[in-house]
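>>> would you be able to build a 3D model of this:
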Amino acid sequence: MIYPIVVYGDPVLRQRAKEIPTGTDLKQLVGDMFETMYAASGIGLAAPQIGKSVRLFVVDGSALEEEPDMEGFKKAFVNPVMLEELGTPWEFEEGCLSIPNIREKISRKEKLRIRYYDEDWNLHEEAFDGMKARIIQHEYDHIEGKLFLDYLTPLKKRLLKGKLSDITKGKVDTEYRILAPKK
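A predicted model of the protein is given here:
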């Protein structure tokens, strides 16, 4: 099932998502999230972006062919805990399915360690770096109620105010279905 993407202005994007009870059957939801992400040409999708305030996100970086080491980087992260972010911060232009048609340079640390369950409730603790780390950090922010806009300067946020207001009202062109809070 392909869900509409919840866009900027919806309160669910600003809430810290709730833990998922251990053992919950997530196969259908994870499958639906991957399907929704692919339909929107995304490389990551967090549950709050489909209106579900739970600690779950999916990633698939294989579309980033120009990035080394991305093939097979397809995972579901259930109840993840960020253990460590380290290394030199680096800037890269990010976008977000919940903030369509806006891309900005965001600085993030280059490495991380994270503990999470997969959709079968197997526990993992892994380290990631480079683009993999960036994708995970972006999606992890979603389950913490944070958006990439939060990293921008006050001036940059003011300059985007009109576009963000239009997104909240659903006045934005996307190739995927959206759910706007003030439409």
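>>> from now on I want contacts and neighbour counts done on CA atoms only, so please keep to that.
Noted.
>>> so which bits of the longest strand belonging to the chain are buried?
Longest strand in the chain by number of residues (criterion: DSSP state E): strand 74-86. Within strand 74-86, the residues scored as buried using 16 or more other C-alpha atoms under 10 Å are Lys75, Ala76, Phe77, Val78, Asn79, Pro80, Glu85.
>>> where along the chain do the helices fall?
Here the chain has its helices, by DSSP state H, at 27-39, 130-143, 154-168.
>>> any idea which of these is most buried?
Burial of these is given as mean neighbour count (mean count of other C-alpha atoms under 10 Å); helix 130-143 ranks first at a mean of 22.
>>> what's that one in contact with?
With C-alpha atoms under 8 Å, 6 or more residues apart in numbering as the test, helix 130-143 has contacts from 13-17, 43-49, 53-57, 59, 61, 67, 70, 73, 80, 108-112, 147-148.
>>> Glu94 against Asn101, yeah?
No. Taking C-alpha atoms under 8 Å as the definition, Glu94 is not a contact partner of Asn101, at 10.6 Å.
>>> looking at those two now, which is surrounded by more residues?
Glu94 (16 against 13; other C-alpha atoms under 10 Å).
>>> re the thing from before, tell me what the longest strand of the chain is packed against?
strand 56-60, strand 111-117 (3 or more C-alpha pairs under 8 Å, 6 or more residues apart in numbering; DSSP states H and E).
>>> which one of those strands lies closest to Glu175?
strand 56-60 (19.0 Å; C-alpha to C-alpha).
>>> now do the longest strand of the chain and strand 56-60, the angle between them.
Interaxial angle of strand 74-86 relative to strand 56-60 (axes from the mean of the first three to the mean of the last three C-alpha atoms, to 10 degrees): 100 degrees.
>>> could you also give me the structure for this next sequence, so I can compare it with the first?
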Amino acid sequence: MKLPILAYGNKTLKVDCDAIATNSDDLNKLIDDMWETMEHAYGCGLAAPQVGETIQLFVVDSIVMYENADIDERKANFIEGDEGMRETFINARIIGKSDETWDEIEGCLSIPDIFKRVTRPWSITIEYLDRDFKAHTKTFHGTTARIIQHEYDHIRGVLFIDRLSAFTKKLIGTKLKKIMSGKIFTDYRMKQ
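Alright, predicted model coming up:
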């Protein structure tokens, strides 16, 4: 089922989310609904608070980014042998970040039509449970690491615009007000 995506200004987007204690049919349904919602909105990641659930859950699909990149973008944004991945992250915790950083344009389904450069570590190491509650510790690089960090921020109540300078935030202030007032158009359902 396609869920409405919360728009910038909704207080749920600023919540530091709770850990998930156990797997359940309700959790599996939510995960399925999040994948469907993200794909319908042509996203590459979606976090539970974006659909109104304040739990440590997000989904990431960097395969779509790899497939839509030209050869030069693939070389610049993916390490050799990395063609992206699709994964569900439960109770994720970033345990390592590279000193090497890079700037890239980011956007967010909760903040439509705003795209800005954000500086993030090139690689991260993260511990998480997959949708079967199997534990993983993995290192991701480039675009995949960026998407994971963006979604990880969501479960901590941080939006990508929180990482922008005060000057840049001022420049996008009018657009943010339009989003908060519902005066935006998207191909997917938004909720204030």
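>>> quick one: TM-score?
The TM-score (TM-score structural alignment, normalised by the length of structure 1) is 0.95; 179 aligned residues with a C-alpha RMSD of 1.0 Å.
>>> what's the closest of the helices of structure 1 to Asp118 of structure 1?
helix 27-39 (9.8 Å).
>>> would you point out which residue is most central in structure 1?
Centroid-nearest residue in structure 1: Glu139, 3.0 Å away (criterion: C-alpha atoms, centre = their mean).
>>> and that residue, what pairs with it in structure 2?
Glu139 of structure 1 maps onto Glu151 in structure 2, with residues paired by TM-score structural alignment.
>>> distance of its match relative to Met190 of structure 2?
18 Å (C-alpha to C-alpha, to the nearest Å).
>>> which residue in structure 2 aligns with Arg158 of structure 1?
So Arg158 of structure 1 corresponds to Lys170, using TM-score structural alignment.
>>> distance of Val64 of structure 2 relative to Ala135 of structure 2?
25 Å.
>>> again, but for Leu129 of structure 2
4 Å.
>>> okay, those two: which has more neighbours?
Leu129 (19 against 15).
>>> show me the contacts for the more buried one.
Thr88, Phe89, Ile90, Asn91, Ala92, Ala135, His136.
>>> residue in structure 1 matching the fifth one?
In other words, Ala92 of structure 2. So, by TM-score structural alignment, Ala92 of structure 2 is matched to Pro80.
>>> could you do the last one as well?
Aligned by TM-score structural alignment, His136 of structure 2 pairs with His124 of structure 1.
>>> isn't its match right next to Tyr116, touching?
Yes. Between His124 of structure 1 and Tyr116 there is a contact under C-alpha under 8 Å: 5.4 Å.
>>> residue contacts, the nearest residue to the match of Ala92 of structure 2 once chain neighbours are set aside?
Spatially, and ignoring its direct neighbours in sequence, Pro80 of structure 1 is nearest to Tyr116 (4.1 Å; C-alpha to C-alpha, 6 or more residues apart in numbering). Applying C-alpha under 8 Å, 6+ apart, one finds that Tyr116 of structure 1 lies in contact with Phe77, Val78, Asn79, Pro80, Val81, Leu123, His124, Glu125.
>>> and Ile20 of structure 1, how many residues sit next to it?
Other residues close to Ile20 of structure 1 by other C-alpha under 10 Å number 15.
>>> quick check: the gap between it and Asp129 of structure 1.
26 Å.
>>> likewise Val54 of structure 1?
With C-alpha to C-alpha as the criterion, Val54 of structure 1 and Asp129 of structure 1 are 25 Å apart.
>>> and if you look at Tyr140 of structure 1?
Distance from Tyr140 of structure 1 to Asp129 of structure 1, by C-alpha to C-alpha: 15 Å.
>>> same question for Gly23 of structure 1.
With C-alpha to C-alpha as the criterion, Gly23 of structure 1 and Asp129 of structure 1 are 29 Å apart.
>>> out of those two, name the residue with the larger neighbour count.
Per other C-alpha under 10 Å, whichever of Gly23 of structure 1 and Asp129 has more neighbours is Asp129, with 17 against 10.
>>> contacting residues for the more buried one?
Glu110, Lys111, Leu112.
>>> quick check, nearest of the residues you listed to Trp90 of structure 1?
For those, the nearest to Trp90 of structure 1 is Glu110 (6.7 Å; C-alpha to C-alpha).
>>> counterpart of that closest one over in structure 2?
With TM-score structural alignment as the criterion, Glu110 of structure 1 pairs with Trp122.
>>> so its match versus Pro4 of structure 2, what's the distance?
31 Å.
>>> which of those two has more neighbours?
Set Trp122 of structure 2 next to Pro4 and count neighbours by other C-alpha under 10 Å: Trp122 wins out with 21 against 16.
>>> ok, that one - contacts?
Here Trp122 of structure 2 is in contact with Lys97, Ser98, Asp99, Glu100, Thr101, Trp102, His141, Gly142, Ala145, Arg146 (C-alpha under 8 Å, 6+ apart).
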